[in-house]
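In: what shape does this take:
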Amino acid sequence: MTRARATTIGFIAVLLWALLALFTVGSAPTPPFLLNTLCFAMGGTLGLIWAGVTGALPKLRQVSLRVYVFGTLGLFGYHALYFSALRLAPPAQAGLIAYLWPLLIVVFSGLLPEERLRAGHVVGAVMGFAGAGLIISGGGAGFERQYLPGYGLALLCALTWSGYSVLSRRIGNAPTASVAVFCLATAALSLPLHLMFEDTVWPVAPLGWAAIIGLGLGPVGLAFFVWDIGVKRGDIQLLGTSSYAAPLLSTLVLVVAGVAAPSMVLLWAALLITGGALAAARASVR
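Out: Modelled structure (predicted):
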């Protein structure tokens, strides 16, 4: 597989993740750990079936425990934080903060031994965090304290996924089929936490179940397999840069679906975060 093809395959994940916020909102009132359990059980099961069909199952025995722990914590941590953030704060605003990860991937990848951190990366980071600050401050209207926990979780979410994606390059020999084990282990880890800390609440309408199935098949299923191919075999800086489309696409989907109301604060925040990624992208190209 060529590097360009792997990068293109990885970008499919970005398109799927544009639906993540919409499906998460649609899955309410299902609590975060239960949602983790259901979605990752589906994604992991489909991944094992795919591995069996392609003959990749024997390779899973060769993967070290360290890799399985790393992948499980990355998937579990990101989605537990993301689902919780969108339950505690307005989805469009929390989603934009969470989507600082494309910018952070470009910045963090500049710290890898074979890469360089340039001035454009720093400028891009400042712009991106300015967009996040605009959201948190309410565009100068003052802090909305009730949403701060959700915004904080969204920021941790961005740090978790960008760190996971960049560090995946350091364990690039693990087969993509191992993502199926990550998913199933994430579901297994989420279930006892749900039973200990959450009330079991199921969707009350068919659309709620459709949203959960959509999550399990796409943003929390296929997306991880194509993303794994992209970050391990493709151009990680170009992939992280092209992911600048994620915050705009996700916000646009929420607005079109009527989940979020369009506003100038939302627009400027999206432009700052996206512009920051583009500034970092230009530095990477140079």
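
In: from now on I want contacts and neighbour counts done on CA atoms only, so please keep to that.
Out: Will do.

In: just give the closest residue to Ser250, not the sequence neighbours.
Out: Ala18 (4.3 Å; Cα to Cα, 6 or more residues apart in numbering).

In: looks like that neighbour contacts Leu254 (just checking).
Out: No - the pair formed by Ala18 and Leu254 falls short of the contact definition of Cα atoms under 8 Å, at 9.3 Å.

In: what residues does whatever helix or strand Thr8 lives in touch?
Out: Take DSSP states H and E as the rule and Thr8 turns out to sit in helix 3-17. With Cα atoms under 8 Å, 6 or more residues apart in numbering as the test, helix 3-17 has contacts from 218-219, 222-224, 226-231, 233-236, 238-239, 242-243, 245-246, 249-250.

In: and the residue nearest to Ser250, how far is that from Phe11?
Out: Noted for Ala18: a distance of 11 Å to Phe11, by Cα to Cα, to the nearest Å.

In: with Gly77 instead?
Out: For Gly77, the distance to Phe11 (Cα to Cα) stands at 22 Å.

In: ok, now Gly26?
Out: In terms of Cα to Cα, Gly26 sits 24 Å off from Phe11.

In: and the next element down the chain from the strand or helix carrying Leu153?
Out: Taking DSSP H and E as the definition, Leu153 sits inside helix 148-168. Of the helices and strands lying after helix 148-168 in sequence (DSSP H and E), the nearest is helix 178-197.

In: helices and strands around that following helix, which ones?
Out: The contact analysis (3 or more Cα pairs under 8 Å, 6 or more residues apart in numbering; DSSP states H and E) places helix 178-197 against helix 32-54, helix 65-88, helix 223-233.

In: roughly how far does the most centrally placed residue in the chain sit from Glu144?
Out: The centroid of the chain falls nearest to Trp161 when counting by Cα atoms, centre = their mean (5.9 Å). Computed as Cα to Cα, the Trp161 to Glu144 distance reads 26 Å.

In: before we move on, what about Val69?
Out: As for Val69, its distance to Glu144 is 37 Å (criterion: Cα to Cα).

In: try Ile136
Out: From Ile136 to Glu144 the distance is 8 Å (Cα to Cα).

In: ok, Thr72 next?
Out: 33 Å.

In: before we move on, what about Tyr151?
Out: 10 Å.

In: those two: which has the busier surroundings?
Out: Between Tyr151 and Glu144, Tyr151 has the larger neighbour count (other Cα atoms under 10 Å), namely 30 against 12.

In: residues near the closest residue to that one other than its chain neighbours, how many?
Out: Once flanking residues are discounted, Tyr151 sits nearest to Ala94: 5.6 Å by Cα to Cα, 6+ apart. Per other Cα under 10 Å, the neighbour tally for Ala94 reads 28.

In: what's the angle between the one helix or strand Ala94 maps to and helix 148-168?
Out: Using DSSP H and E, Ala94 sits within helix 91-98. If you take axes from the mean of the first three to the mean of the last three Cα atoms, to 10 degrees, helix 91-98 sits at 40 degrees to helix 148-168.

In: who's in contact with helix 91-98?
Out: 21, 25, 82, 85-86, 132, 135, 150-151, 154-158, 247, 250-251, 254, 260, 266, 269-270, 273.

In: one more, so I can put them side by side:
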Amino acid sequence: MTAQRSTLSGVGALVLWAFLAVLSRLTAPLPPLQVTALGFAIGGGLGLAVVVWRGRAAALAQPPLAWAHGVGGLFGYHALFFAALAWAPPVEANLLNYLWPLLIVVFAAPLLGMPLGGRRLLGVGCGFAGCVLVAGGGEGFGTAGALPGFAAAIGAALVWALYSVTSRRMAAVPTEAVAGFCLASALLAAIAHLVFETTVAPGPSQWLALLLLGAGPVGAAFFLWDIGMKRGDPRLLGVLAYAVPVGSTLLLVLAGEGTLGWRVAAALVLVVGGGWLAATASGTARG
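Out: Take a look at the predicted model:
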């Protein structure tokens, strides 16, 4: 596969992730860990079927570090993200979650030895200002459950940023192994669900949302992103990632899950603008 086609694969992942928040909201009132388990089971099952069909099942045999990295990143991020959408106003929680592209830039300095510089620091400041505007001025901030939800959203951003930055050291792990990571994440989520939550039987609309989640944002997107980051142009993908919170927020608003008030609009500009500043600074690490 050429570098251009690999980059297009990464773009496909970004498009799918724009639908993650609105699809997860459509699974309500299913509890977050149950959604995580079912979504990963569907995505991992579909991925495993393709891997076996292609005769690449041996790619699932990876060292413990690769499994810890893959499962920890996928399971940790989505469990926190789905919890954030369940416990806090979805538009605000979604924006806080999409601090992850900006945090990738921040973590690249200590983890990859790449300097921040003035432009990147300005971008970090803009993103932080957007975070404060959402959390401090959002209408749902003082409501019951909002604080844990906002904390989960920020935690999700931290986990995904760390997972993305450290994935640069996992280039030898084949893309097919992602199927195994998804299935292991489904198992962990199922165990946690049985311990901490009460099972809710999905209705037809919830099953449809779960199938779309597993086929797209919690399935195919991981394989496409892995291809794009390892064999495409990570610099271009890093810049384009800042369009995801725009599309994701607008889809939530169109679905009636929130309103695009002036605070949300201003925070959106700050988070996306700060990320763009950081991503387009010379020498920035992406991925």
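
In: one step back: out of the contacts of helix 91-98 of the first structure, which are buried?
Out: 21, 25, 82, 85-86, 132, 135, 150-151, 154-158, 247, 250-251, 254, 260, 266, 269-270, 273 (16 or more other Cα atoms under 10 Å).

In: if I look at Ala192 of the second structure, how far off is Gly76 of the second structure?
Out: Distance, Ala192 of the second structure to Gly76 of the second structure, using Cα to Cα: 12 Å.

In: so for stretch 123-142 of the second structure, what gets flagged as buried?
Out: Neighbour-count burial for stretch 123-142 of the second structure [16+ other Cα under 10 Å]: 123-131, 133-135, 138, 140-141.

In: farthest pair in those residues?
Out: The most widely separated members of those, counting by Cα to Cα, are Gly123 and Gly140 (26.2 Å).

In: tell me which element Leu122 of the second structure is part of?
Out: Using DSSP H and E, Leu122 of the second structure sits within helix 117-137.

In: with the second structure overlaid, report how far the helix holding Thr8 of the first structure is off on average.
Out: Comparing helix 3-17 of the first structure with its match in the second structure after superposition yields a mean distance of 1.9 Å (mean Cα distance after the TM-score superposition for the first structure).

In: which helices and strands does the helix or strand that that helix is followed by pack with?
Out: Using DSSP H and E, the helix or strand that follows helix 3-17 of the first structure in sequence is helix 20-26. Contacts defined by 3+ Cα pairs under 8 Å, 6+ apart place helix 20-26 of the first structure against helix 65-88, helix 91-98, helix 206-217, helix 245-256.

In: quick one: buried residues of the third one?
Out: So the one you mean is helix 206-217 of the first structure. Within helix 206-217 of the first structure, the residues that count as buried by 16+ other Cα under 10 Å are Gly208, Trp209, Ala211, Ile212, Ile213, Gly214, Leu215, Gly216, Leu217.

In: then the longest one?
Out: In terms of neighbour count (16+ other Cα under 10 Å), helix 65-88 of the first structure has its buried residues at 67-68, 71-88.

In: just to revisit the earlier point, doesn't Trp101 make contact with the residue nearest to the centre of the first structure?
Out: Yes - assessed by Cα under 8 Å, Trp161 of the first structure is found in contact with Trp101 at 6.4 Å.

In: need the overlap of contacts for those two.
Out: With Cα under 8 Å, 6+ apart, Trp161 of the first structure and Trp101 have no common neighbours.

In: what is the neighbour count of the spatially closest residue to Pro262 of the first structure that is not a sequence neighbour?
Out: Spatial nearest neighbour of Pro262 of the first structure, chain neighbours left out: Val255 (6.3 Å); criterion: Cα to Cα, 6+ apart. Neighbourhood size, Val255 of the first structure [other Cα under 10 Å]: 16.

In: quick one: what's aligned to Val255 of the first structure in the second structure?
Out: Counting by TM-score structural alignment, Val255 of the first structure lines up with Val253 in the second structure.

In: give the contact list for its match.
Out: Contacts of Val253 of the second structure (Cα under 8 Å, 6+ apart): Val91, Thr259, Leu260.

In: who wins on neighbours among the residues you listed?
Out: Counting by other Cα under 10 Å, top hit in the contacts of Val253 of the second structure: Val91 with 26 neighbours.

In: and Tyr78 of the first structure, what pairs with it in the second structure?
Out: So, by TM-score structural alignment, Tyr78 of the first structure is matched to Tyr77.

In: thought its match was touching Ser164?
Out: No - contact between Tyr77 of the second structure and Ser164 fails when scored by Cα under 8 Å: they sit 11.1 Å apart.

In: wait, Leu156 of the first structure sits on Leu81?
Out: Yes - look at Leu156 of the first structure against Leu81 with Cα under 8 Å: they come within range, at 7.2 Å.

In: common neighbours of these two, please.
Out: Joint contacts of Leu156 of the first structure and Leu81 (Cα under 8 Å, 6+ apart) do not exist.

In: who's in contact with the alignment partner in the first structure of Ala221 of the second structure?
Out: Taking TM-score structural alignment, the alignment pairs Ala221 of the second structure with Ala223 from the first structure. Contact analysis of Ala223 of the first structure by Cα under 8 Å, 6+ apart lists Ile12, Ala13, Val14, Leu16, Trp17.

In: select from the residues you listed the one having the most neighbours.
Out: Among these, Val14 has the most neighbours (other Cα under 10 Å), with 26 neighbours.

In: please report how far that residue lies from Ala280 of the first structure.
Out: In terms of Cα to Cα, Val14 of the first structure sits 18 Å off from Ala280 of the first structure.

In: equivalent analysis for Leu35 of the first structure, please.
Out: Distance, Leu35 of the first structure to Ala280 of the first structure, using Cα to Cα: 34 Å.

In: more neighbours: these two, which one.
Out: Between Leu35 of the first structure and Ala280, Ala280 has the larger neighbour count (other Cα under 10 Å), namely 31 against 26.

In: so the aligned partner of the more buried one in the second structure: helix, strand or coil?
Out: Superposed on the second structure with TM-score structural alignment, Ala280 of the first structure falls opposite Ala278. Taking DSSP: H, G, I helix; E, B strand; the rest coil as the rule, one finds Ala278 of the second structure in the helix state.

In: pretty sure Ala278 of the second structure contacts Arg120?
Out: Yes - using Cα under 8 Å, Ala278 of the second structure makes contact with Arg120 at a distance of 4.2 Å.

In: and for these two, which residues touch both?
Out: Val105.

In: re the thing from before, what helices or strands is the helix holding Leu153 of the first structure leaning on?
Out: Using 3+ Cα pairs under 8 Å, 6+ apart: helix 148-168 of the first structure touches helix 65-88, helix 91-98, helix 101-109, helix 223-233.
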